[in-house]
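Engineer: Everything below, folded, please.
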Amino acid sequence: MSDALTPALMAEIHAEAFDTPWDEAAFAGLLDSPGVCALGDEAGFILVRTIVDEAEILTVAVRPSARRQGKGRTLVEQAIVKSKAMGAERLFLEVAETNLPAQGLYGDCGFEIVGRRAKYYRKPDGSFEDALMMALNFPL
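Structural biologist: Next comes the predicted model:
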């Protein structure tokens, strides 16, 4: 994790990136968990958890002002490298069913849809949205 990438900064970036952001305490708690690491900088970050041979992207957040410049792709690629280095054989994530730009990014990075989580995300209006589960298997 970059020295500048604090839980407070992560919460600030997350609030700019999402309608239902995580707070500073949530990031502090996650960063204190085994196998969790954050990669990124003031423009955006990715949070990854590796347990034994599986890794999961917990969240990716890029400030709106830094989007469409390759930041998200760079973060996902860094997460792939980090996960492999931590011994993972597979990397998972969930993405909102309607988040087509993110799905395209993950697909371009080699992820495939492997399932669905019904009513996984709560929307600001109180309704729910399904998440698509995506995975990337690393070659042995």
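Engineer: going forward, measure contacts and count neighbours with C-alpha atoms only.
Structural biologist: OK.
Engineer: who does the longest helix seen in the chain touch, helix- and strand-wise?
Structural biologist: What stands out as the longest helix in the chain, according to DSSP state H, is helix 71-85. Here helix 71-85 touches strand 36-41, strand 44-51, strand 54-62, helix 100-108, going by 3 or more Cα pairs under 8 Å, 6 or more residues apart in numbering; DSSP states H and E.
Engineer: another one to check against the first:
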Amino acid sequence: MSAILADQGSRIRPLTIEDLDAVMEIERRAYDFPWTQGIFRDCLRVGYCCWCYEEHGRIQGYGVMSVAAGESHILNLTVRPESQRQGIGGKLMRHFLQLARRHDADTAMLEVRPSNTAAVKLYQRLGFNEIGVRRNYYPAAEGREDALLLALSLD
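Structural biologist: As a prediction, the model looks like this:
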């Protein structure tokens, strides 16, 4: 099976430097406190798993995952705001979990804002469980917001 999945004009493919303008447009629209282009460049430079979901040549979502010492960490998973709740986030997450297993990770971890209820529900549907809370992890309009720390056994 190919590492690139496709159906009806859609595919999951590796993210490239050339994609960063489109990624930044989505990132700025999706978050009040977006990642910078420099963060994405660094992730690509150090070899993190950086993939995007594309439909008819247009990026609809993307994600970044690191894998080391038997653990994968989903660092960013974002879907274009107008394309949310169409299954794109789930497709990307399943792709990342498959990649993590191929890299011999036995656990997948991520942080999520408790206020991001759609994402929390997606991760729970995929089998993630809350294992902790990172206090004051995310910047917020009024100070900081905690992060839920979620994990999934990949065995």
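Engineer: TM-score for the pair, please.
Structural biologist: Put the two chains on top of each other and the TM-score (TM-score structural alignment, normalised by the length of structure 1) is 0.91; 137 aligned residues with a Cα RMSD of 1.5 Å.
Engineer: hang on, the earlier thing: what range in structure 2 matches the longest helix of structure 1?
Structural biologist: Under TM-score structural alignment, the match for helix 71-85 of structure 1 in structure 2 covers residues 88-102.
Engineer: Now that stretch on structure 1. Mean distance?
Structural biologist: Stretch 88-102 of structure 2, aligned to structure 1 and superposed, deviates on average by 0.6 Å (mean Cα distance after the TM-score superposition for structure 1).
Engineer: got the contact list for that stretch?
Structural biologist: Stretch 88-102 of structure 2 is contacted from outside by 12, 52-53, 60-63, 65, 67, 71-72, 74, 77-79, 106, 108, 122, 126, 154, using Cα atoms under 8 Å, 6 or more residues apart in numbering.
Engineer: Quick test: name the residue nearest the centre of structure 1.
Structural biologist: Compute the mean C-alpha point of structure 1, and by Cα atoms, centre = their mean the closest residue is Thr59, 2.6 Å away.
Engineer: To which residue of structure 2 is it aligned?
Structural biologist: By TM-score structural alignment, Thr59 of structure 1 lines up with Asn76.
Engineer: Go ahead and confirm Lys11 of structure 2 touches Leu5.
Structural biologist: That one is not Lys; residue 11 of structure 2 is Arg. Yes - the criterion here is Cα atoms under 8 Å, and Arg11 of structure 2 meets it with Leu5 at 5.1 Å.
Engineer: more crowded one of these two?
Structural biologist: Arg11 (18 against 13; other Cα atoms under 10 Å).
Engineer: residue contacts, that one?
Structural biologist: Going by Cα under 8 Å, 6+ apart, Arg11 of structure 2 touches 4-5, 53-55.
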